[in-house]
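**Q** Give me coordinates for this.
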Amino acid sequence: MILPRRATAAGIVAGHAADAIFGDPRRGHPVACFGALAAALEERVWADSRGRGVGYAAACVGAAVGAGTALQAVTARHPLARFVTTAAVTWVVLGARGLAREGEVMAQLLESGRIDAARARLSHLCGRDATDLGSSELARAATESIAENTSDAVVAPLLWGGLAGIPGLLGYRALNTLDAMVGHRSPRYERFGWAAARADDIANLVPARLSAAAAVVSARLVGGSAAGALRAWRRDARKHPSPNAGQVEAAFAGALRVRLGGSNRYGDRVEHRGALGDGPAPGPQELRRAVRLSRLVGLAALALAASARYR
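**A** As a prediction, this is how the structure comes out:
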């Protein structure tokens, strides 16, 4: 008899494969539906209050974890149902194929000199103001986003799935979606979004560092430097304002032998970051290598998650 844990492990592998083959569902994406419901709830409960934000985050994430717990309980004695359900959930919470596609499209636009199109396309990867960015800055922004989102959209959901199964997959994706919605610093969300942002930081502490470690191990497979990745990770990660993004961005910078970091504009706010890595600014070719490195890091996370759940 196939044990439920092994069915879960097989489902995680199958869901990763489905994401690699099909990408995100084209219609009725469950994450988008969750975001719409969360936005509707926000309109009802918002207040300039940390306490109100704690309740909001707890309700949204709790609902996702509760749904995952129910699915896990219902399929506990049915390995095939557990496999199919886990595969479907893993597929919808992962973003590996979409992330790689955006990186490759950006590289194509930069190689062909279509700077205006590349500026418009950057919004698919991050919220940075691209109005005045040139080719090298666009490549840097895209490379940084590939690195950060490798951890957020690929490694972290896989690891939480390996740790907690379906509730881990759904709960993490709900939390990460809330952070994207209300976790940024602005007059509206400085207090209300505090809980979502801090909880997301905690949920990503281990995945970000495992992502950085996997980048070190995988660096040579993309023509990079494992020693450079380790050196930049240890030396430069703390220069980044995020306790997690800096880990993986620094490791990617060292692995690819490029320099990331600098000043970034988000609307009216300018964020100054220290330099990550020692090399020149990245170009389209380095961006393509970042995509390949992202895929390898994701495969390492998949192996870890599946083995953890298989036992």
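**Q** okay, CA-based contacts and neighbour counts for the rest of this
**A** Noted.
**Q** which residue packs closest to Leu169, ignoring adjacent ones?
**A** Gly161 (4.8 Å; CA to CA, 6 or more residues apart in numbering).
**Q** residues in contact with the one you found?
**A** Gly161 makes contact with 12, 90, 167-169, 305 under the criterion CA atoms under 8 Å, 6 or more residues apart in numbering.
**Q** That one is in what secondary structure piece?
**A** In this assignment (DSSP states H and E), Gly161 forms part of helix 156-164.
**Q** For the chain, give the helix that spans the most residues.
**A** helix 284-310 (DSSP state H).
**Q** now it, how far from the chain's geometric center?
**A** Between the centre of helix 284-310 and the centre of its chain there are 12 Å (CA atoms, centre = their mean, to the nearest Å).
**Q** in this structure, which spans are helices?
**A** 4-22, 30-45, 50-74, 79-93, 96-111, 115-121, 135-150, 156-164, 166-182, 194-203, 205-218, 226-236, 245-256, 284-310.
**Q** which residues touch Ala38?
**A** 60, 178.
**Q** wait, doesn't Ala214 sit right on Ala300?
**A** Yes - with contacts counted by CA atoms under 8 Å, Ala214 reaches Ala300, the gap being 6.7 Å.
**Q** more neighbours, the two?
**A** The residue with more neighbours, out of Ala214 and Ala300, is Ala214; 24 against 19, by other CA atoms under 10 Å.
**Q** Give me the distance between the nearest residue to that one once chain neighbours are set aside and Gly55.
**A** Excluding the flanking residues, the one nearest Ala214 by CA to CA, 6+ apart is Val297, at 5.4 Å. From Val297 across to Gly55, the span is 35 Å (CA to CA, to the nearest Å).
**Q** Please generate a structure for the following sequence too, so the two can be compared:
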Amino acid sequence: MIFALILLAAYGIDRMIGDPRNLPHPVIGMGKAITVVERIIRRFVSRPRSLRTAGILLPLTVAGGAWVLTSILLWLLSLVSPWLMWAAEAWLISTTIASKGLKDAGMAVYTELSKGDLPAARRAVGMIVGRDTTQLDSPEIVRGTVETVAENIVDAVTSPLFYALFGGAPLAMAYRAVNTLDSMVGYKNDKYRDLGWASARLDDVANLIPARITALLLVLCSRLLRYDWVRSLRTIRRDARLHPSPNSGYPESAVAGALGIRLGGENVYHGVSSFRAYMGDPTRPLEPEDIIRTSRMMLLCSSVFVGLCAAIAWIGFGG
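**A** This is a model prediction of the structure:
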């Protein structure tokens, strides 16, 4: 029962305050640790084959270190007071979740679009996507925002809660370390193709089950919100596997089908055009309100999932 309340408290903390800038955040520490380990590896290793082998050290060191340090911290706090340990665990798990930040980022784009300020909207969406945004029109800005919010339901909410359920704050922090590694070194470019392959692969594996659970929950949420849940399910079955990521296509196709919109298409990265497979059917043009609809689906999906996790913890599993 206590751990169920910890999960609910962690989600409540994130929904209420998100990630205040004046409080220390573990992800910042993870980023610094990744940079330090990368420098050490590159100082002693330069050959591609050796870098691929050394790349395994990144997730082992950073994610393993996050698990160990969090476990030690909670153990030390338990010696002082179990209440202090429970409060710390709730806060630590909350730092691995970003439902409020995800909603706020999407709404920042919507606000500028609703005012008709395209340059400001381009800057806002540029904060949350990796593609070039300087030439995007309103529908493309909406597409980038919807894709980001939908995709990050997994990374920012369901995956950390999934691992918190089965391993508490230590495993949730280890997952967040894996996800941070992927965002920093999991690129298929000349710099990280060899060093970052293990981190990228581990992130794919870690999100495999949560992504598919998320897709099913989004179908349920589309039914509750009176969107097209039948088309959402059909679109998942048809389009999810077309995405270059083994996981991102599931939430994106679920949202696209539910809203009757088409995601994917041409993106430009550093001046180079890249086509991403289409998700969904263009039954109508993309509009700024699709950002609000996607945020509603994200928040409802998050709430349903944390409720399920709490129920599982309550009856004695997980934790």
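**Q** rewinding a little: aligned counterpart of the residue nearest to Leu169 of structure 1 in structure 2, please.
**A** Under the alignment (TM-score structural alignment), Gly161 of structure 1 pairs with Ala164 in structure 2.
**Q** what's the answer for Ala64 of structure 1, then?
**A** Checking TM-score structural alignment: Ala64 of structure 1 goes with Ala66.
**Q** Its match: what's its closest spatial neighbour, skipping adjacent residues?
**A** Ala174 (5.3 Å).
**Q** Stretch 33-42 of structure 1 vs structure 2, average distance?
**A** With mean CA distance after the TM-score superposition for structure 1, stretch 33-42 of structure 1 departs from structure 2 by a mean of 1.8 Å once superposed.
**Q** gap between that stretch and the chain center?
**A** That offset, for stretch 33-42 of structure 1, works out to 20 Å (CA atoms, centre = their mean).
**Q** The match of Ala64 of structure 1 and Ala215 of structure 2, how far apart?
**A** Distance from Ala66 of structure 2 to Ala215 of structure 2, by CA to CA: 28 Å.
**Q** More neighbours: the two, which one.
**A** Ala215 (28 against 25).
**Q** Now for the corresponding residue of structure 1 for the more buried one: which residues touch it?
**A** Residue mapping for Ala215 of structure 2 onto structure 1 gives Ala212, with TM-score structural alignment as the criterion. Counting by CA under 8 Å, 6+ apart, Ala212 of structure 1 touches 233, 247-252.
**Q** hmm, 6 Å instead?
**A** 248, 251 (CA atoms under 6 Å, 6 or more residues apart in numbering).
**Q** What's the local residue count around the equivalent of Met298 of structure 2 over in structure 1?
**A** Using TM-score structural alignment, the equivalent of Met298 of structure 2 in structure 1 is Ser294. If you count neighbours by other CA under 10 Å, Ser294 of structure 1 ends up with 28.
**Q** so the residue nearest to Ala214 of structure 1 touches Val217, yeah?
**A** No - using CA atoms under 6 Å, Val297 of structure 1 is not in contact with Val217; the gap is 8.8 Å.
**Q** Please identify which of the two sits among more neighbours.
**A** Between Val297 of structure 1 and Val217, counted using other CA under 10 Å, Val297 has the larger neighbour count: 26 against 19.
**Q** Quick check: chain neighbours aside, which residue is closest to the aligned partner of Val185 of structure 2 in structure 1?
**A** Under the alignment (TM-score structural alignment), Val185 of structure 2 pairs with Val182 in structure 1. In this structure, Val182 of structure 1 finds its nearest non-sequential neighbour in Gly193, 4.8 Å apart by CA to CA, 6+ apart.
**Q** Tell me the spacing between that neighbour and Ala180 of structure 1.
**A** Gly193 of structure 1 is 10 Å from Ala180 of structure 1, by CA to CA.
**Q** same thing with Ala17 of structure 1?
**A** Taking CA to CA, one finds Ala17 of structure 1 at 26 Å from Ala180 of structure 1.
**Q** so where in structure 2 does stretch 101-108 of structure 1 end up aligned?
**A** Counting by TM-score structural alignment, stretch 101-108 of structure 1 corresponds to 104-111 in structure 2.
**Q** post-alignment, that stretch versus structure 1, mean distance?
**A** Stretch 104-111 of structure 2 sits 0.9 Å off on average (mean CA distance after the TM-score superposition for structure 1).
**Q** Check which residues of that stretch are buried.
**A** 105-107, 109-110 (16 or more other CA atoms under 10 Å).
**Q** same check, this time on stretch 52-68 of structure 2
**A** 52, 54-59, 62-67.
**Q** would you list those in TSV and tack on distance to Tyr269 of structure 2?
**A** Output for the buried residues of stretch 52-68 of structure 2, formatted as TSV (distance: CA to CA, whole Å):
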residue	distance to Tyr269 of structure 2
Arg52	25
Ala54	28
Gly55	25
Ile56	28
Leu57	29
Leu58	26
Pro59	27
Val62	28
Ala63	29
Gly64	33
Gly65	33
Ala66	32
Trp67	34
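**Q** and which of those residues is nearest Leu202 of structure 2?
**A** In terms of CA to CA, no member of those lies closer to Leu202 of structure 2 than Pro59, at 7.9 Å.
**Q** Tally up the residues packed near Tyr266 of structure 1, please.
**A** Going by other CA under 10 Å, the residues that sit close to Tyr266 of structure 1 add up to 12.
**Q** Fine by me, thanks again.
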